[in-house]
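K.L.:
sequence unavailable; structure follows:
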C-alpha cells in the first residue's frame, strides 16, 4: 500500500529552500482542509483546482506527484 501523498509532501518541507515543490509543500502544511489521507491523483487535483489558491500552477502538483510515485515505487 502506498503512503498518502500528503505524507510524502511533508518530507519536502524546508523553511530555507525556495524551489516550487518545497514552496508547495510548505503551503499544503498550512492547509487544514487538504485531503491528508488521499493517494488518489484525481481527488487531490480536484481539491487543488477548487481550493489551492496558494498553488500558482498545477504543473507544480504534477511535478510533485511524479516524485511521489518514483519514491514510493
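P.N.:
Received, thanks. Note that the structure is predicted; figures quoted are calculated from it, not measured.

K.L.:
for the rest of this, base every contact and every neighbour count on C-alpha atoms.
P.N.:
Noted.

K.L.:
tell me the secondary structure of the residue nearest to the spatial centre of the chain, please.
P.N.:
Computing the C-alpha centroid of the chain and ranking residues by CA atoms, centre = their mean puts residue 9 first, at 5.1 Å. Counting by DSSP: H, G, I helix; E, B strand; the rest coil, the backbone at residue 9 sits in helix.

K.L.:
what about versus this one:
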C-alpha cells in the first residue's frame, strides 16, 4: 500500500526551510483537520481550497502532488 500524501508531505518538513513546499509541509503539520489518510487529489484539493489559509496558492499543492506521484507512486 502506498503512503498517503500527508505522510509524503511530512518528509518535506524542515524548520529552517523557506521554499514553498517546505512551508506548506510545516504548516500542514499543524493543521489538525488535514485529511491525513487520503490518497485522493480531489479530496485534498477541496479541503485545501476551503480551509488552508496558510497556502497562498493552489499551485504549490499541485506541484507537491506531482512530486508525490513521481516519488511515491
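P.N.:
Good, I have the coordinates. All of these numbers come straight from a predicted model, not from anything done at the bench.

K.L.:
quick check: the nearest residue to the residue nearest to the centre of the first structure once chain neighbours are set aside vs residue 35 of the first structure, distance?
P.N.:
Nearest residue to residue 9 of the first structure, sequence neighbours excluded (CA to CA, 6 or more residues apart in numbering): residue 25, at 5.5 Å. Counting by CA to CA, to the nearest Å, the separation of residue 25 of the first structure from residue 35 of the first structure is 13 Å.

K.L.:
quick check: longest helix of the first structure.
P.N.:
Using DSSP state H, we find that the single longest helix of the first structure is helix 58-72.

K.L.:
that one vs the second structure, average distance?
P.N.:
Compared with the second structure after the fit, helix 58-72 of the first structure shows a mean deviation of 0.4 Å (mean CA distance after the TM-score superposition for the first structure).

K.L.:
report the buried residues of that helix.
P.N.:
Neighbour-count burial for helix 58-72 of the first structure, counted by 16 or more other CA atoms under 10 Å, picks out 60, 61, 64, 65, 68.

K.L.:
residue in the first structure matching residue 44 of the second structure?
P.N.:
Aligned counterpart of residue 44 of the second structure in the first structure: residue 44 (TM-score structural alignment).
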